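Asks: Structure here, sequence nowhere to be found:
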C-alpha cells in the first residue's frame, strides 16, 4: 500500500499542480491547488465521498508536485499537463483547436477566408464558430454586403481581368484596381465592425456615405450604399439576439442520462445565434455536472479566443481564478455567470434542452448499434467478446496516388480519432495486394509491439486474394489469432449482395438485405471507403498540382508567369487548348502541345 505521509509532511502551503502516478508509471490524474498541502492531503481522508476518487487513490504509487507563482499559473500548467498525459481520471474533452474561424488576412487588400488551426500574426480572426456551415454562411453574407475578395493570393496576383465574383457583385475586383486601396480598407473596416457586433455603427457610416454621394449627385454610388444598408437590415432581422447587452457570448449547459454526460455549447457572435455543439467527455464515469463543466471551461477556452460573457448552468462553481486567467489571455474582462436571470436564463434553458436531446439521441443510436453488433456476432458465429472492429480499404486511380485507410468501430460507435491513412509507395501501380500488405504490416507491427489496441475483428475490403494477404501478414507480425473477414461486393457490386470470406471456411457467408448485422458491416465498410477515397483525392490533387507547371521542362519562371497572367491562374492554364497556349509570348506550338499533354 502507498504511504502518503512522507510526501504530505514535506508539501508546502503554496499554489501548484500535483500528478498522481500508478504502478505502471502512468499519470492517472492531474490537479491544481491553491494550497498543495491541504489539497493533496484531502485525498487520504478515511471517508472519501466519491467512489471514483476512492478508485483513483487505490491505484496511486507516487505523487509528483510542481509549485507555481500563483493559482492562475497553476491553472494554465494543469491544462497543459492534462493535454499531454490524457490521465485516466481527468474528465477529457476533445482538443478544440479544430473549431473554425473567419479570418481577414493582413495583405494590402485583405482576403476574407475560412480558417482552422494555428493562428498567424498579422491576420484578424473572428470566432470560434460551432461548425463550418456557420462560417461559410457568414462569409457569403459578408461577400454580399461588403464585397471583399475570397480568392487565393496566387490567383489574385495573376488576374488580368475581373472574375465571376465581380460580375455577380460579390467582389469589387481589387485584383485589377477597380477599387482603390483606401476604399477597400474602408469596406474591410465595416466588415470588421459587423463581425464584432457593431452593426449600428456600420449602418450610420453607410447612411452618411449615401447622403454625401447623393448631395454630390453621384447617384450610382448612393444606390450602392443604399443596397448595402438594405442587406444589413435583412441580416439584423435573422437570428438576432436583441436581449443580449453583449454581442458575443457563450451559453453552456450540462446534462446527464444513464451515467453519460453531455455539455452543450451555444455560440452567439456579433449579436447572432450561430448554432450549438454538443460535447461528450471521456473518462466521465462518476463525475458530476460541476466537475464536468469546470473541465470543459478550462480545456475549451485555454487555447482560443474567449467571448466577454460565458453563461454556465451549473451553480456552486469557483470561477474567480478562471475569469482572471481568461481575462489576461483575452486582454479584456471576461465574465463567467453561473446564475443568470431574465432572458439569459431562457437561453440557458434552451442549451439545457439541447444537451438532454443530444444525450437521448446518442443513447438511442448506441442502443441501435449495439443491437446490430449482436446480430453480426450471431450471424458470423463470432465470440460475444467481439467489440473492436477495424476495416481496411485501398483507393487509387489507375495506380496513381494509392492510399490505404483503416477505420475503427469500438464502444458501439465509429471512433474517428483512431482512423489512420497510409500513403503507399514502392509498389507496382495498381497492385492492390501489395498495397494491402504494406498497410496491414505497418499497422499491426506497431500493435504487436504494444503500440495501440488489439482488434477483435478485422474486415478486409476484398475477396479471397486480399484475405490471403492479410492472413500472411498476421502470421508474419505475430498476431495469428485475430479474426479476419474479407468482404466481397458480389455480383454487379450492389449493396446487399456482399459476401464474407473466412480463412477457415470454404464457402462464403451472405446475409439478407434487411439483416441488422449486414447494415453494421456496410456502415463500417462504406466509412473505410469514404476515408480512403478522401485521402486519395487529396494526395492525387496535391501531386498533380505540384507537377503542373514547375516540373515541365522548358517552363521557367518567366514563361510560367506569362501563362498564369494570361489565363488568370493555374485553372485557366489547364482549361486552355494547345492553340491558346501557343499564343502566349515565348511558347512555341511544340511547347504548347507539351504543356497541354503534361496537364492532361
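Replies: Okay, I see it. Keep in mind that what you see is a predicted model, and the values were worked out from it rather than measured.

Asks: can we go C-alpha only for contacts and neighbour counts from here?
Replies: Noted.

Asks: Surely residue 160 is in a strand?
Replies: No: applying DSSP: H, G, I helix; E, B strand; the rest coil, one finds residue 160 to be coil, outside a strand.

Asks: Report how many residues lie close to it.
Replies: 15 (other Cα atoms under 10 Å).

Asks: now do residue 346
Replies: Neighbourhood size, residue 346 [other Cα under 10 Å]: 12.

Asks: And for residue 474?
Replies: By the criterion of other Cα under 10 Å, residue 474 has 21 neighbours.

Asks: give me every residue that touches the closest residue to residue 257 other than its chain neighbours.
Replies: Residue nearest to residue 257 in three dimensions, not counting chain neighbours: residue 359, with 6.6 Å by Cα to Cα, 6 or more residues apart in numbering. By Cα atoms under 8 Å, 6 or more residues apart in numbering, the contact set of residue 359 is 255-257, 260-262.

Asks: helix/strand/coil for residue 359?
Replies: Assignment for residue 359 (three-state DSSP): helix.

Asks: now, which of the contacts of residue 359 sits nearest residue 140?
Replies: residue 262 (31.9 Å; Cα to Cα).

Asks: The closest residue to the closest one other than its chain neighbours: what's it in contact with?
Replies: Leaving out its chain neighbours, the residue that sits closest to residue 262 by Cα to Cα, 6+ apart is residue 280, at 4.9 Å. Contact partners of residue 280, counting by Cα under 8 Å, 6+ apart, are 93, 261-263.

Asks: Those in strands, which ones?
Replies: 261-263 (DSSP state E).

Asks: Take the residues you listed and lay them out in a markdown table including distance to residue 144.
Replies: As requested, the ones in strands among the contacts of residue 280 are exported to a markdown table (distance: Cα to Cα, whole Å):
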| residue | distance to residue 144 |
| --- | --- |
| 261 | 41 |
| 262 | 37 |
| 263 | 35 |
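
Asks: try this one next to it:
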C-alpha cells in the first residue's frame, strides 16, 4: 500500500458512523481479504490505519487493502450474524475458516409401536426421537451395540420386521428380543425402550434400580428364566459403565461441550469433546481450512475459539436438509482460554463481543448458555484431556504430510469421515470380473492401517445368476460379505465401502445395506470417466450427496484409484484361474477316451491346457497311456 493510499483511507474512515455493523476489506483486484464486525464501525476500522503496532498477520493484510465496504446494522448481535454468513459465503483468506460440517450422527428411536434403534444423519423427523449428537460414527456404533446388548431393541428395517416368520440371528445371539414374531408384547417392549431412553439421557442409576426391581419381582413369582435375563442385563450394564472410565461424573452434569485450541509449528487445531447425559462420548478435531500460519502470524487463542463457536454453532442456511444446530448447543461450554480478549489484534477494547455471542446462542438454544474457562473437579479433567488430544491431533497432522498418509488424509477430508486418526480408516472395495458371463468372480480387498491388507482379501464365486448380470453379482457378494456384520468388532467395520461401478451397482449396494440396517453413507461408487482414464472418475453416493469429480491432481482420488485397481487385479486373476480350470476340464472331458487319469497325466506333463494345445502329435503320444490315434484326436480337438 502506498503512503498516499494509506493517508486517503485514514481520512476516509473518519467519516464512518459510530454504529454497529460489518466491514469488508478488498485488494486492488477486488478480491475479498477480510470480514469483521464492530460495535463502533468508526473506531474499529480506523484502528487498522493508525500506524500503531499490529500483529504480523493483520499488518500483512493491511498492506494489501485497496478499499473497504461497510454495512450498518441495528445491533451488534445483527452484526455478528451478518459477519458469520459473509465469512461462510466469501471465505476471506485472512479470516480463520473452519470446515462447516454439522453432519453429526445421532442415535434414533423411531416412532413405531415397536421402535427401531438405528444411527442416523440428516434431516430430523418429528415422529422419531434423537439422542446426541455424537462426535463421530464410532461413538454411535458403540452406543448402539451397548443398547442392543443390554436392552435388546430391534435394528432391522420395517420391510424386514413386517415379513419375519421366525427370529433372526440377532435374537439367537441375545441382541434382539424378537418383537417381530411376538416373543414379547408391545407393553414389554415399550418398557425396554423407556429404559434405553433413560440410559441415553444419563439416568443410569434409575435404570439399574428398575432392572433390579424387575429381577426381584420375577424371582418372587418363581419366573427364574426372566429373573436370569434381568440379572444378565444388570451385569452387562454395570460392566459397560465400569469400562467407560469417563462415566464417573455426578448426577446433574448434563450436557457439556469442551473446546480446546492448540497451536504447533504454525498449525492450529480446535478439539471439540462432547458430554451428553453425563457420558463422555469422545472428541473430534477441527483444523482451519486453507490456513497454515507462518511463525509470528498466529491468531490469538481467544480469537480462534470465538471464531470456531460462531461458525460452528450459529444457525444459518447451511443447515437445511440436516439436523438443526439448536440440537448441538449444550448449556455449558468449557474453554481452555477466556474469550474476553478476542479483539486484541486490532488494539481496540471496544469490540469484546462475547456477551453478544453468548446472548445469541442462548436465544437460539432457548436456554441460558454459560462459558467456563477455569473449571473444577471432573470438568477440569475433561478440559485437560481435550487439550492433550488437540496436541496429539496436531502432531499426527504434521506427520501426515506426504505419500500414502497424505492421500488418506485427503480422502478422509473429502468424504468428511469422523476419524480420530488415520489408523482407524478402513476401506473395503468390491469388483466383479467375468468373460462374457463365464467364470464370474467377485473380489473384496481391504485398505486399513494406512496400507493394503492382503491377508484380509477375499474372493467370492458367484453362482445362481444370469451370466453377465453384474448387478445381481454385486448384490450377492455384498449379502455374503455383510450378512453377519453385527458380530464384527468395531475395528473390522469399514468406514468406506468402495464399489467399482456406476449408479446401478451403487443402488444394489444401497438395497443390501438397507436390508441389513447398515449406514448407506458408507457407500462410494467409482464411475469410470471418458476413455476409462485415471483421474476422470466420478465418485457417486447412495445417500443425497451430489457426485464428486475430484480431478486428476486429487490425492484422494489417487488413493481411490489405487484401491480400485487392486480390487480389479485381484478379481481378474481369480477369474482367469477359475476360467482356465473350467476350460481345461471341459475341453479335455469332451474327448472320447480321456478319463480322469489320462487328463491328469497330460496336464502334469505339459503344465496345463495351454501346454497340451502347443504340443505336437508325437509329444502327446509320448505320454503314458496315449496312443498315436488318441494323440491325433486330442490335437484336432484342441485346434
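Replies: That came in fine, so what should we check first? Every value quoted in this text rests on a predicted model; they were computed, and no experiment measured them.

Asks: now what about the TM-score between them?
Replies: Here the TM-score for the pair of chains, by TM-score structural alignment, normalised by the length of the first structure, is 0.60; 420 aligned residues with a Cα RMSD of 4.1 Å.

Asks: Give the equivalent position in the second structure for the residue nearest to residue 262 of the first structure.
Replies: Matched across to the second structure, residue 280 of the first structure falls on residue 287, judged by TM-score structural alignment.

Asks: Quick check: the gap between the residue nearest to residue 257 of the first structure and residue 366 of the first structure.
Replies: Between residue 359 of the first structure and residue 366 of the first structure the computed distance is 10 Å (Cα to Cα, to the nearest Å).

Asks: What ranges does the stretch 101-250 of the first structure have for its helices?
Replies: 132-146, 153-157, 164-167, 181-195, 199-215, 219-236 (DSSP state H, counting those that start in this stretch).

Asks: centre of the chain versus the fifth one, how much separation?
Replies: The gap between the average C-alpha position of helix 199-215 of the first structure and the chain average comes to 40 Å, counting by Cα atoms, centre = their mean, to the nearest Å.

Asks: Let me know the angle separating that helix from helix 181-195.
Replies: Here helix 199-215 of the first structure runs at an angle of 140 degrees relative to helix 181-195 (axes from the mean of the first three to the mean of the last three Cα atoms, to 10 degrees).

Asks: Could you check how many residues crowd around the residue mapped onto residue 120 of the first structure from the second structure?
Replies: Alignment note: residue 120 of the first structure maps to residue 125 in the second structure; criterion TM-score structural alignment. Counted with other Cα under 10 Å, the neighbours of residue 125 of the second structure add up to 11.

Asks: try residue 163 of the second structure
Replies: Going by other Cα under 10 Å, the residues that sit close to residue 163 of the second structure add up to 10.

Asks: How about residue 159 of the second structure?
Replies: Applying other Cα under 10 Å, we find 10 other residues in the vicinity of residue 159 of the second structure.

Asks: how much space between the residue mapped onto it from the first structure and residue 175 of the first structure?
Replies: Under the alignment (TM-score structural alignment), residue 159 of the second structure maps onto residue 154 of the first structure. As judged by Cα to Cα, residue 154 of the first structure and residue 175 of the first structure stand 11 Å apart.

Asks: Same question for residue 372 of the first structure.
Replies: Computed as Cα to Cα, the residue 372 of the first structure to residue 175 of the first structure distance reads 56 Å.

Asks: Likewise for residue 390 of the first structure?
Replies: Separation of residue 390 of the first structure from residue 175 of the first structure (Cα to Cα): 50 Å.

Asks: element containing the aligned partner of residue 96 of the first structure in the second structure, please.
Replies: Using TM-score structural alignment, the partner of residue 96 of the first structure in the second structure is residue 101. Residue 101 of the second structure is part of no helix or strand when elements are defined by DSSP states H and E.

Asks: Could you count how many residues lie near residue 101 of the second structure?
Replies: As a burial measure, residue 101 of the second structure scores 12 neighbours (other Cα under 10 Å).

Asks: mind checking which helix or strand residue 69 of the second structure is in?
Replies: Using DSSP H and E, residue 69 of the second structure maps to strand 67-72.

Asks: I'd like the next helix or strand past that strand.
Replies: helix 76-90.

Asks: Give me the contacts around that following helix.
Replies: Helix 76-90 of the second structure has contacts (Cα under 8 Å, 6+ apart) with 20-22, 32, 35-39, 72-73, 95, 97, 100, 310-311, 314, 316, 353, 356-357, 360.

Asks: can you do 7 Å?
Replies: 20-22, 35-39, 73, 310-311, 356, 360 (Cα atoms under 7 Å, 6 or more residues apart in numbering).

Asks: and it with strand 67-72, angle?
Replies: Using the same axes, to 10 degrees, one finds that helix 76-90 of the second structure and strand 67-72 are set 140 degrees apart in direction.

Asks: Map residue 351 of the first structure across to the second structure for me.
Replies: Alignment note (TM-score structural alignment): residue 351 of the first structure maps to residue 386 of the second structure.

Asks: superposed on the first structure, where does whatever helix or strand its match lives in end up, distance-wise?
Replies: For residue 386 of the second structure, the host element (DSSP H and E) is helix 378-399. On superposition with the first structure, the mean distance recorded for helix 378-399 of the second structure (mean Cα distance after the TM-score superposition for the first structure) is 2.5 Å.

Asks: quick one: that helix to chain centroid distance?
Replies: Its chain's C-alpha centre and that of helix 378-399 of the second structure lie 20 Å apart, by Cα atoms, centre = their mean.

Asks: mind listing what's buried in the helix or strand following it?
Replies: Beyond helix 378-399 of the second structure on the C-terminal side, the first helix or strand identified by DSSP H and E is helix 403-414. By neighbour count on 16 or more other Cα atoms under 10 Å, the buried set for helix 403-414 of the second structure is 404-412.

Asks: ok, the match of residue 351 of the first structure - contacts?
Replies: By Cα under 7 Å, 6+ apart, the contact set of residue 386 of the second structure is 258, 260, 271, 273.

Asks: sorry, back to before: and the match of residue 280 of the first structure, how close does it get to residue 56 of the second structure?
Replies: Using Cα to Cα, residue 287 of the second structure is found at 21 Å from residue 56 of the second structure.

Asks: now do residue 372 of the second structure
Replies: 30 Å.

Asks: can you give me the strands for the stretch 251-400 of the first structure?
Replies: Using DSSP state E, counting those that start in this stretch, the strands found in the stretch 251-400 of the first structure span residues 260-269, 272-279, 309-312, 335-337, 389-397, 400-410.
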